[in-house]
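[1] Quick one, what's the 3D model for this:
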Amino acid sequence: MKILIIEDEIDLQDVIRTFLEKEKFLVEVAKDYNSGLEKVANYDYDCILLDIMLPGGNGMQLLSEMRDLGKDGSVIIVSAKDSVEDKVEGLELGADDYLAKPFHLAELLARVKSVLRRKHQQGVNMLEHKNVRIYPDERRVEVNDMEVQLNRKEYDLLYYFLVRPDKLVQKTSLAEAIWGDNADQADSLDFIYSQVKNLRRKLKENQADIDLQAVYGIGYKLV
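    Modelled structure (predicted):
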């Protein structure tokens, strides 16, 4: 899952980024209004951590711009401003949560997992499709109640498709979601093929009732 941190305090940005990367999230950063808006406009994120006071603009306005663009990623406002008015404004603009600074990283992680659970998992701790189950908080996969060992990218691929069943996903979108925004600069997308191939093999070996079907020249679809 991919997270964007829009925060101008570089030390805090680095601390949050390092912490979330250790929790196996793919993390991108922006340090001001304009770079944050550019990221939001051009890429999709599962969750955005958004400061209110930013160089070049206001986080609330950025949130409004994001929603006007039709971007539906979850947003947690992270701000030193802890007034009721700011909380109400943020929630009315479409934020999913509001966390006042200073905060414990464990609480931030719990808030991130909570908004992602609501967005992708209907609020429950498990995703299930046919005989395949994923427990995102533990990054654990089971087929027929037996645990299947996947590497990080294989797991991320499977999760991405399970929350988008029957949807055709273009290779470029898949690369961006799993490998980050810089993936669109790669000379080829062959690295996707090898990871998908390995994931398909493991699903087949464990008798999963799902598969990733290649659609020639376009991408993949969970069937």
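[2] drop to CA atoms for contacts and neighbour counts, all remaining ones
    Will do.
[3] Any figure for the gap between A214 and M1?
    Using CA to CA, to the nearest Å, one gets 22 Å for the distance from A214 to M1.
[4] what do you get for A100?
    23 Å.
[5] quick one: which of these two has more around it?
    Between A100 and M1, counted using other CA atoms under 10 Å, M1 has the larger neighbour count: 18 against 14.
[6] need the contact list for that one.
    M1 makes contact with F25, L26, Y45, D46, D156, Y160, A177, I178 under the criterion CA atoms under 8 Å, 6 or more residues apart in numbering.
[7] go with 6 Å
    Applying CA atoms under 6 Å, 6 or more residues apart in numbering to M1 gives the contacts F25.
[8] To compare with the earlier structure, here is another sequence to fold:
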Amino acid sequence: MKLLVIEDEQDLRNTILHFFQQEKYLVEVARDYEEALEKLYLYAYDCIILDINLPGGSGLDLLTKMQASQVAYNVIITSARNSLDDKIVGLDLGADDYLTKPFHLAELNARVKAILRRKQLSGSQLLQLNNLRVDFESREAFVEGTNLTLNRKEFDVLSFFLLNQNKLIHKTALAEHVWGDHTDTADSFDFIYSQIKNLRKKFKDSQAQLEIQAVYGIGYKLIVH
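    As a prediction, this is how the structure comes out:
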């Protein structure tokens, strides 16, 4: 899962970054309004942790732009302001939750997981798709009860496909979601091809009832048999 942390306080930003990296999230950061706006235009995120007070602008203004873009964003506001008005405005602008500073990282983590679970899995951490069963909490996948051994990137790729069933997924979107800004320095998409190849082989060997189909020149689509 990919998070964007928009926070101008360096110590807090780094603390949140390192915490969620240890939780196996892909995390990117923005330090001010302009950097946050640029990342929101360029990349897609599963959840955004948004500070209201930012150099160069307001987090509430960013929420307004997100709402106007008609793209679905999952947002948790963090702010030192313990203001009911700010909370109401933020939630009215489409934020999913509001957390007042200072807060415990465990609580922030729980709220992130709750949003992702509610938005993507209808409140469950388990997904059953024909003979494939995926536990997003333990990051394990099973076919007919047998563990489908996946490395971290393979699981991230599989998760992205499962949460976008029957949708055409562009190679760039997949790369940005799983590998983040590091894709900007890549000479090719060979790192994606390798993961897809490995997943296809594991699906075939385990007789999983799903398939990753290539759409020439564009990307991939997960097909359920």
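[9] Run the chain-centre distance for the helix or strand harbouring V196 of structure 1.
    Per DSSP states H and E: V196 of structure 1 is located in helix 190-205. Put simply, helix 190-205 of structure 1 sits 21 Å off its chain's centre (CA atoms, centre = their mean, to the nearest Å).
[10] ok, now stretch 171-182 of structure 1?
    That offset, for stretch 171-182 of structure 1, works out to 11 Å (CA atoms, centre = their mean).
[11] do stretch 60-79 of structure 1 as well
    Distance of stretch 60-79 of structure 1 from the chain centroid (CA atoms, centre = their mean) equals 15 Å.
[12] buried set for it?
    Under the neighbour-count criterion of 16 or more other CA atoms under 10 Å, stretch 60-79 of structure 1 has 60, 62-63, 65-67, 73-79 buried.
[13] Outside of it itself, list whatever touches it.
    If you take CA under 6 Å, 6+ apart as the criterion, stretch 60-79 of structure 1 is touched by 45-52, 95-101.
[14] Tell me where structure 1 has helices.
    Assigned by DSSP state H, structure 1 shows helices spanning 10-22, 33-42, 59-68, 84-92, 105-120, 152-162, 171-179, 190-205.
[15] With distance to N144 of structure 1 added, can I get those helices in JSON lines?
    What follows is the helices of structure 1, written out as JSON lines (distance: least, CA to CA, whole Å):
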{"stretch": "helix 10-22", "distance to N144 of structure 1": "29"}
{"stretch": "helix 33-42", "distance to N144 of structure 1": "39"}
{"stretch": "helix 59-68", "distance to N144 of structure 1": "40"}
{"stretch": "helix 84-92", "distance to N144 of structure 1": "41"}
{"stretch": "helix 105-120", "distance to N144 of structure 1": "22"}
{"stretch": "helix 152-162", "distance to N144 of structure 1": "16"}
{"stretch": "helix 171-179", "distance to N144 of structure 1": "26"}
{"stretch": "helix 190-205", "distance to N144 of structure 1": "11"}
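[16] just so I know, which of those helices lies nearest K221 of structure 1?
    K221 of structure 1 lies closest, by CA to CA, to one member of the helices of structure 1: helix 152-162, at 7.5 Å.
[17] Can you list the buried residues in the closest one?
    K153, E154, Y155, D156, L157, L158, Y159, Y160, F161, L162.
[18] Any idea how far it is from the middle of the chain?
    The chain centroid and the centroid of helix 152-162 of structure 1 are separated by 11 Å under CA atoms, centre = their mean.
[19] Can you spell out the matching residue range in structure 2 for that helix?
    Aligning helix 152-162 of structure 1 against structure 2 (TM-score structural alignment) gives residues 152-162.
[20] Superpose on structure 2 and give me the mean offset of the helix holding V196 of structure 1.
    Taking mean CA distance after the TM-score superposition for structure 1, the mean distance separating helix 190-205 of structure 1 from the aligned residues in structure 2 is 0.9 Å.
[21] can you pull the buried residues of that helix?
    I192, Q195, V196, L199, R200, K202, L203.
[22] can you redo these as a markdown table with distance to V15 of structure 1?
    Compiled in a markdown table, the buried residues of helix 190-205 of structure 1 are given as follows (distance: CA to CA, whole Å):
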| residue | distance to V15 of structure 1 |
| --- | --- |
| I192 | 30 |
| Q195 | 30 |
| V196 | 32 |
| L199 | 32 |
| R200 | 36 |
| K202 | 35 |
| L203 | 36 |
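[23] Many thanks, we can stop here.
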